[in-house]
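Colleague: this one's sequence-less:
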């Protein structure tokens, strides 16, 4: 029997890779040959390289900007080069199907897939499709949505709501390991703060300026982004990490409350794990506003409190976190009503159906 081949793509942020990380092991287990097309130096390369059984192929990518930049003139040529490279990889690997998680690296891959006649499936995590997915959708056979409301923004004949795909290993966290890593105790609430895979200077600054007040109420795990650790703040009850991958499950096992950006993959993971959250979505000045809509949806359903970035200060952060602590049991009651659908299995079935 010939081994089935699949290519995954997606990158730019950790959110564009997490669903791939959740699904890839199932294909490896079923004996598929798995390849990944990503950028030369994106976070997807760092996240994929430790994964055994996956061959990583870097291609040229152009960033899709909504603002004026001199780089905008070079980017079409980078995308063309990336399309040619992806076309060559697809021709050599002959995959039965391609699965894309979005991000600008996926656009040349989806264009090349269409040129090669390979069916592609896209997954859209956010409430409304991102620019990369909007450009890639015409080249895909199926587009899967996390939010039920997203379907109305997608071509009717391609769209399907499947819910959130959550990494199973997040449910296997070990509290003893989490407490050993942090030197925390079970006597005081643990607050996990993360500003997205790249970190957020604004959140980091507000946290550190309000640390004295926060440490009166919480033990604080601060995932602050690459090169953002500041040892001058080192003290009992406060630990800093640039980025956490394998040990995240153990840290989440001891976490009572979360303060986070509002990327769809992350917030659905916190929901599945029953972690009340304060969401600080990226502002419209820094993004297309997708995180704001994600956060509003969660706030409306009673899963989260929201602090707009424009209103973020040391005082507003501390006050919002104290309010979150006060209402955590009420929020957990709402979260208990949410049942994580069998989204992961549905995605795998849809991919395999397209492959056939």
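Modeller: Sure, I can see it. Model, not experiment: these values are computed from the prediction.
Colleague: contacts, neighbours, all on C-alpha from now
Modeller: Noted.
Colleague: now do the strands in this structure.
Modeller: Ranges of strands within the chain are 5-9, 33-39, 54-59, 97-100, 120-124, 142-145, 159-161, 190-194, 219-223, 238-241, 257-260, 277-279, 304-306, based on DSSP state E.
Colleague: deepest in the core, which of those is it.
Modeller: Each of those was scored by mean neighbour count; the highest is strand 277-279, a mean of 28, by mean count of other C-alpha atoms under 10 Å.
Colleague: neighbouring contacts of it?
Modeller: By C-alpha atoms under 8 Å, 6 or more residues apart in numbering, the surrounding residues in contact with strand 277-279 are 257-262, 270, 295, 303-307, 320-321, 324.
Colleague: got the angle for the biggest helix by length in the chain vs strand 54-59?
Modeller: Of all segments of type helix in the chain, defined using DSSP state H, the longest is helix 71-93. Angle of helix 71-93 versus strand 54-59, following axes from the mean of the first three to the mean of the last three C-alpha atoms, to 10 degrees, is 140 degrees.
Colleague: ok, back up a step: could you export the strands of the chain to JSON lines, including columns for distance to residue 136?
Modeller: Converted to JSON lines, the strands of the chain look like this (distance: least, C-alpha to C-alpha, whole Å):
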{"stretch": "strand 5-9", "distance to residue 136": "12"}
{"stretch": "strand 33-39", "distance to residue 136": "15"}
{"stretch": "strand 54-59", "distance to residue 136": "17"}
{"stretch": "strand 97-100", "distance to residue 136": "9"}
{"stretch": "strand 120-124", "distance to residue 136": "8"}
{"stretch": "strand 142-145", "distance to residue 136": "10"}
{"stretch": "strand 159-161", "distance to residue 136": "13"}
{"stretch": "strand 190-194", "distance to residue 136": "30"}
{"stretch": "strand 219-223", "distance to residue 136": "32"}
{"stretch": "strand 238-241", "distance to residue 136": "35"}
{"stretch": "strand 257-260", "distance to residue 136": "28"}
{"stretch": "strand 277-279", "distance to residue 136": "29"}
{"stretch": "strand 304-306", "distance to residue 136": "31"}
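Colleague: below is structure B, check it against A:
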């Protein structure tokens, strides 16, 4: 088998794609897998037995009309440029995990008659995945409820691949490897793979309000961390942290953005969450957050209402009422936790390739 996987370089697209690539290689060691993406994650990720290629990305969402026009022209030219490389690799199937980076390879594959599978991470369909869905044989969805914009005949619910060790690490192992102990109320705060200035500033203002029962683990991104005086709580910060499974193991509450990967990591671990959706990106994160709130694991604060006082009151409510104020839909939660999205995607691709080989 020859599998081509294409994805944006941001964590929400990149890590689910990586899960699928690694499982394919594990189940089919003889297979040829090429992983096309861009950015820091691609450069810093070691792929055993998997070829990787960096390709450019031309964003057109949220841009001026002139920039959008130029991006479309560049994307078309890139798709023509990629055709010889695609012919050389001869993929049996292309799996797209979205983002601007995926558009040109999908156009190339469509022109060559290569089957395309697209995965939509978010609750609401993004523009690039909407474009890719025109070419795709099937559209795989993270959430049980598919966006009505998608043609029903193409939609297959697979779930969203989550890194295998998320939710599997014991507290004792996490404490040993991290070098500090979990406290009675441990909060994990982060703003996605790029960090969030709005969340960071609110968390720093919140810290003096927390007592000695609290441990705050904070992933800040590249922002400068100010010196905060008179803290009663314990505070640990990282610019970036790769092994999120360790931090989830210690946490009782997650405060974060609501990218699809984060939402499904929260679902898998069963942690309570306060979600602050990123206000851009066509409100994708808003709908992801509202889904988690409907499930009963999350509470939503929109960024224009965010303040340290509101966040503090919400934290107190969750801890001091012992979660009684949140009604969790355990039946739906358990169904989602049992889904092996990575295996679902691999199984679907295997069936498509086998059928193609039989027909040909």
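Modeller: In hand now; what should we look at? Remember, it's a predicted structure, so these values are computed and weren't measured experimentally.
Colleague: what's the TM-score once they're superposed?
Modeller: The TM-score (TM-score structural alignment, normalised by the length of structure 1) is 0.90; 346 aligned residues with a C-alpha RMSD of 2.3 Å.
Colleague: ok, back up a step: show me which residues of the longest helix of structure 1 are buried.
Modeller: The neighbour-count criterion (16 or more other C-alpha atoms under 10 Å) identifies 75, 78-87, 89-90 as the buried residues of helix 71-93 of structure 1.
Colleague: residue 91 of structure 2 pairs with which position in structure 1?
Modeller: Mapped onto structure 1 by TM-score structural alignment, residue 91 of structure 2 lines up with residue 95.
Colleague: surely that match meets residue 4?
Modeller: Yes: counting by C-alpha atoms under 8 Å, residue 95 of structure 1 does reach residue 4; the two are 7.3 Å apart.
Colleague: which one of these two has more residues nearby?
Modeller: The residue with more neighbours, out of residue 95 of structure 1 and residue 4, is residue 95; 22 against 18, by other C-alpha atoms under 10 Å.
Colleague: how near is that one to residue 140 of structure 1?
Modeller: Distance, residue 95 of structure 1 to residue 140 of structure 1, by C-alpha to C-alpha, to the nearest Å: 15 Å.
Colleague: for residue 53 of structure 1, same thing?
Modeller: Between residue 53 of structure 1 and residue 140 of structure 1 the computed distance is 26 Å (C-alpha to C-alpha).
Colleague: what's the answer for residue 186 of structure 1, then?
Modeller: Distance, residue 186 of structure 1 to residue 140 of structure 1, by C-alpha to C-alpha: 48 Å.
Colleague: between those two, which has more neighbouring residues?
Modeller: Higher neighbour count among residue 186 of structure 1 and residue 140: residue 140, with 21 against 11, using other C-alpha under 10 Å.
Colleague: how about that one, nearest residue that isn't a chain neighbour?
Modeller: Excluding the flanking residues, the one nearest residue 140 of structure 1 by C-alpha to C-alpha, 6 or more residues apart in numbering is residue 120, at 4.8 Å.
Colleague: just checking, the one you found touches residue 144?
Modeller: No: using C-alpha under 8 Å as the test, residue 120 of structure 1 is too far from residue 144 to be in contact (11.2 Å).
Colleague: what's the closest non-adjacent residue to residue 81 of structure 1?
Modeller: Closest residue to residue 81 of structure 1 apart from its sequence neighbours, by C-alpha to C-alpha, 6+ apart: residue 60 at 6.2 Å.
Colleague: count of neighbours near the counterpart of the one you found in structure 2?
Modeller: Taking TM-score structural alignment, the alignment pairs residue 60 of structure 1 with residue 56 from structure 2. Counted with other C-alpha under 10 Å, the neighbours of residue 56 of structure 2 add up to 17.
Colleague: wait, doesn't residue 56 of structure 2 sit right on residue 9?
Modeller: No: with contact defined as C-alpha under 8 Å, residue 56 of structure 2 and residue 9 do not form a contacting pair (10.2 Å).
Colleague: if we can go back for a sec, which members of the contacts of strand 277-279 of structure 1 are the farthest-apart pair?
Modeller: By the measure C-alpha to C-alpha, 270 and 320 form the most distant pair in those, at 17.8 Å.
Colleague: how much space between residue 130 of structure 2 and residue 120 of structure 2?
Modeller: To residue 120 of structure 2, residue 130 of structure 2 is 9 Å away according to C-alpha to C-alpha.
Colleague: can you pull the contacts of residue 203 of structure 2?
Modeller: By C-alpha under 8 Å, 6+ apart, the residues touching residue 203 of structure 2 are 189, 308.
Colleague: could you find the counterpart of it in structure 1?
Modeller: So residue 203 of structure 2 corresponds to residue 207, using TM-score structural alignment.
Colleague: swap in residue 23 of structure 2?
Modeller: By TM-score structural alignment, residue 23 of structure 2 lines up with residue 26 in structure 1.
Colleague: state the distance from the nearest residue to that match once chain neighbours are set aside to residue 67 of structure 1.
Modeller: Leaving aside its chain neighbours, residue 26 of structure 1 sits nearest to residue 348 (8.0 Å; criterion: C-alpha to C-alpha, 6+ apart). According to C-alpha to C-alpha, residue 348 of structure 1 stands 36 Å off from residue 67 of structure 1.
Colleague: who has more neighbours out of these two?
Modeller: For residue 348 of structure 1 versus residue 67, neighbours defined as other C-alpha under 10 Å are more numerous around residue 348 (15 against 6).
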